[in-house]
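> predicted model follows, preceded by the sequence.
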Amino acid sequence: MNLLDTLLRCVGALVVFLTFPLIIGQTEHKVMAHMQGRLGPMYAGGFHGWAQLVADGVKFVQKEDIVPAEADRKVFQLAPAVSLLPYLIVLLVIPVGPNGFVGQALDAGLFFVLAVMGIGVIGKLMAGWASANKFSLLGGLRTAAQLMSYELPMVLAAASVAMAAGTVSLTGIVAAFHWWWIPWQAVGAFVFFTAGLAELQRPPFDMPIADSEIIFGAYTEYTGLRFAFFLLSEYAGILVVSALTAVLFLGGWHGPLPDSLGWLWTLLKTFALAFVVIWLRVTYPRLREDQLMRFAWTGLVPLALGQLALTGIVKVAIS
């Protein structure tokens, strides 16, 4: 019965959270349409373009599935799944509410999510290498450089909040949260969220895609549903980064709502952060590659180390 209960919870969480990336994708269409005066996304289906997401899905299904003749066929076909599945797996261990409101609670949940999120980036590396296209390969190399640069500050920022809570369990971190942590861990939250955007290659950190320079990076040779899976992995990544930031630095289910409605408070924080991700896309221009690297090593890494040192000092002072 315990195994069946765990399986049902995992399947239920996957079904629920698989719809959330689609909601974020639909929201991005609408938010960008309002911010940039785009009329197209407001027409599909009539009222406020409610069928835009359905129209996009039909479009991707109808497109021909093409594999370049010189591509490494198996790796090329596997890359979209490798890019998407890790983010869906991570969603299973992120606590949404108190009293076990989580797909699968892990004692080392923070280690698990950081490790599995890195696998999602490998899918993009596979796509860039297997496409037999110089633009795709260049996009894959940029992805690798970006991953190595921004993984370090992200891990250091997460280590800071784990040190503050005295546990690497995501549920334990939320349970140990106090409201005065928000200003105390504010720098760590900024570093974690920013590094997460860079790992997702979201603007202004989208140099591995850079459609005006290298067509569409690692995705250049992809069409149809495989290309749609890459887009879905990006939206799933937005959900993961936003949810982790809410859980680690904003108290997760803690808020003015009763504990029984804590899940709602977590979702509100998550989607507020997802809105910030979309807002950044339409607000800031793409960084140059040298600016991208410099920002990580001379900006985020020192900030993360400073936050880690501050956390250690505060922990010693209050103990």
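Everything's here; your move. Note that the coordinates shown come from a computational prediction; the quantities given were computed from them, not determined experimentally.

> going by C-alpha atoms from here, please, whenever you check contacts or count neighbours.
Noted.

> what's the helix or strand for the most centrally placed residue in the chain?
Nearest to the geometric centre of the chain sits Gly237, at 2.6 Å (C-alpha atoms, centre = their mean). In the assignment (DSSP states H and E), Gly237 maps to helix 224-249.

> alongside the first one, take a look at this:
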Amino acid sequence: MTILAASALPTADFSEDTWWIWLIKAVVILLFLVGSVILALWVERRGLGRMQTRPGPNVTGPLGFGQAFADALKLVLKEDFWLKGADKLVYLLGPFIAAFTSFLVYAVLPFGPEVSMFGITTPLQLTDMPVAVVYILAVTSLGVYGIVLGGWSANSTYPLLGAVRSSAQIISYELSMGLSLVSVFLVSGSMSTSQIVDAQTQLWWGISLLPAFAIYFVSMVGEVNRLPFDLPEAEGELVAGHTTEYSSMKFAWFYLAEYINMLNVSGVAVTLFLGGWRVPFPLSAIGDGVLNTGWWPVIWFVVKVWVVMFLMIWMRGTLLRFRYDQFMNLGWKVLIPIALVWLVAVAIIQGVRQFADVDLTTLLLWIAGAFAVLMVVLLLWPATKKDEGTGAAAPGVARPDIVPAGSDFDAFAGGYPVPPLPGQTLPPSPRRARREAAAMAATHRTPAGSTAATHTQDKEGHDV
């Protein structure tokens, strides 16, 4: 608490800003986000095409860049429909909430230092506050209401399942994300985004707080429902999750929100862990730091954001979708415990530094290295025979080395049904047993001399 109170106010000075400066900044942020989404569509489709050895869009416009505009035009011109059984107001409110909240995060992210804009000295940031990061977490938490309300209001099974999955997923991974950010608050001494960037002048927190950065990166991919964590939309089982019953522009709002949220979590990662708008080390020595002044930092910020964006696109083209139980195990049994342990370690270091003159960077680097080694060891630790039975295959799956061929096995042993492998048989169906017992009871109750219970008839009513 003492550390945070020492520098509670943000360092950005907005005293000279006027209403038209705020308006210009807001419009520029809006255009940046919408333009980046169009560019992200092209980068993702072209990038995945190259990764998967296929051309990707290469006909519409130069290098296929016009395909993104064609997709947007298609969504605008598609037939829009309203569900008869849906809650009309909530059905429309869902995509609006998802899109509206996605535009709010960049309001507190700094694009650069102070510059002169039309004769007024102003920071390259719309606004800042002492609790800017808490504001970001609050806004991203509100975004899930759009998905949940959209899936529930459709009055359909698959959208509801997608909405329930999304609520559980985002709540789970927001916990680990929030814990990873607390260590940044402790070492920066502030929750102001501008001051967190200033605290990374010598060393980025992504290096000295490497475990926190790794936890944040995994959590942010789960937060925005991207592969391998796109369980709310899982096309193979839920068709499209919460967007199944949406079309035209209502679907486009959800689509737009997903990509803007990718830009949001990338911008937060850059601001809190990758030095914000500051130029990387080799270039920072040029001209005595001249590249960290003026309008140059905008370039470094945007480049860093797109590096993180490309990493998420790369993951989509490389990794397969998790099972839901694996996804929840990763969040609750791996990320949250590691984040708690790391947070305690950082808090102890900060407490020791109050009484002893210890170099913070050196201590953090040593502890981050130890955590990295521990995480690699746990990842590469060989599975035991018991683990192989529940980890290499889905729980309850009958395998030749576990369940002998030709024997019965419990299809619901893992909590959900799985089909048998060749040579294995399911136990008798309880429903079939009850049906046969009822038929036998009806046969015994038939009066003597009657053939009603022993004769069957074909479709035309003749005895068989």
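It's in. These numbers come from a predicted model, not from an experiment.

> what does the superposition give as a TM-score?
Once superposed, the chains reach a TM-score of 0.95 (TM-score structural alignment, normalised by the length of the first structure), with 318 aligned residues with a C-alpha RMSD of 1.5 Å.

> circling back to that earlier point, distance of the counterpart of the residue nearest to the centre of the first structure in the second structure relative to Arg278 of the second structure?
Applying TM-score structural alignment, one finds that Gly237 of the first structure aligns to Asn261 in the second structure. Counting by C-alpha to C-alpha, to the nearest Å, the gap from Asn261 of the second structure to Arg278 of the second structure is 23 Å.

> kindly report the same for Ala26 of the second structure.
22 Å.

> higher neighbour count, these two?
Shown here are Ala26 of the second structure and Arg278; by other C-alpha atoms under 10 Å, Arg278 has more neighbours (30 against 19).

> and that one, which of the three is it?
coil (DSSP: H, G, I helix; E, B strand; the rest coil).

> ok, which stretches of the stretch 101-250 of the first structure are helices?
Using DSSP state H, counting those that start in this stretch, the helices of the stretch 101-250 of the first structure run over residues 109-130, 134-165, 170-175, 181-184, 186-199, 211-214, 224-249.

> which residues does Met154 of the first structure contact?
Counting by C-alpha atoms under 8 Å, 6 or more residues apart in numbering, Met154 of the first structure touches Val191, Phe192, Phe193, Ala195, Gly196, Ala304.

> so which of those residues persist in the second structure?
Retained in the second structure (both residues aligned by TM-score structural alignment, their matches' C-alpha atoms under 8 Å) from these: Val191, Phe192, Ala195, Gly196.

> as CSV, these with neighbour count would be great.
Below are these laid out as CSV (neighbours: other C-alpha atoms under 10 Å):
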residue, neighbour count
Val191, 27
Phe192, 28
Ala195, 27
Gly196, 25
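
> closest one to Ser260 of the first structure out of these, please.
Proximity of these to Ser260 of the first structure (C-alpha to C-alpha) peaks at Phe192, which lies at 28.5 Å.

> how about Leu41 of the second structure: what's its closest non-neighbour residue?
Here the nearest residue to Leu41 of the second structure in space, its sequence neighbours aside, is Ala68; by C-alpha to C-alpha, 6 or more residues apart in numbering that works out to 6.0 Å.

> okay, now the counterpart of Thr266 of the first structure in the second structure: neighbour count?
When the second structure is aligned by TM-score structural alignment, the residue opposite Thr266 of the first structure is Phe301. Using other C-alpha under 10 Å, Phe301 of the second structure is surrounded by 23 other residues.

> what's stretch 123-136 of the first structure aligned against in the second structure?
Using TM-score structural alignment, stretch 123-136 of the first structure corresponds to residues 146-159 of the second structure.

> so the residue nearest to the centre of the first structure is in contact with Leu85, correct?
No: when contacts are counted by C-alpha atoms under 8 Å, Gly237 of the first structure is not listed as touching Leu85 (10.3 Å).

> mean per-residue distance, the helix or strand following the helix holding Gly237 of the first structure to the second structure?
Counting by DSSP H and E, the next helix or strand C-terminal to helix 224-249 of the first structure is helix 262-281. After superposition onto the second structure, the mean distance of helix 262-281 of the first structure to its aligned counterpart is 0.7 Å, using mean C-alpha distance after the TM-score superposition for the first structure.

> do you know which of the helices of the stretch 101-250 of the first structure lies nearest Phe275 of the first structure?
helix 224-249 (9.4 Å).

> and the gap between the residue mapped onto Gly112 of the second structure from the first structure and Arg288 of the first structure?
Alignment note (TM-score structural alignment): Gly112 of the second structure maps to Gly97 of the first structure. Applying C-alpha to C-alpha, the value for Gly97 of the first structure to Arg288 of the first structure is 40 Å.

> look at the two and report which has more neighbours.
Taking other C-alpha under 10 Å, Gly97 of the first structure and Arg288 do not tie; Gly97 has more neighbours (23 against 14).

> relative to Ala274 of the first structure, how far out is the more buried one?
19 Å.

> do the same with Val121 of the first structure
With C-alpha to C-alpha as the criterion, Val121 of the first structure and Ala274 of the first structure are 19 Å apart.

> ditto for Asn99 of the first structure
Counting by C-alpha to C-alpha, the gap from Asn99 of the first structure to Ala274 of the first structure is 25 Å.

> please apply the same query to Leu300 of the first structure.
From Leu300 of the first structure to Ala274 of the first structure the distance is 21 Å (C-alpha to C-alpha).

> neighbour count winner among those two?
Leu300 (26 against 22).

> the more buried one pairs with which position in the second structure?
Under the alignment (TM-score structural alignment), Leu300 of the first structure pairs with Leu335 in the second structure.

> surely that match and Ile215 touch.
Yes: in this structure, Leu335 of the second structure is within contact of Ile215 by C-alpha under 8 Å, at 6.3 Å.

> now do the shared contacts for these two.
What both Leu335 of the second structure and Ile215 touch, as defined by C-alpha under 8 Å, 6+ apart, is the set Ser176.

> aligned partner of Tyr43 of the first structure in the second structure?
In the second structure, Tyr43 of the first structure lands on Val59 (TM-score structural alignment).

> look at its match and tell me its secondary structure.
Per three-state DSSP, Val59 of the second structure ends up coil.
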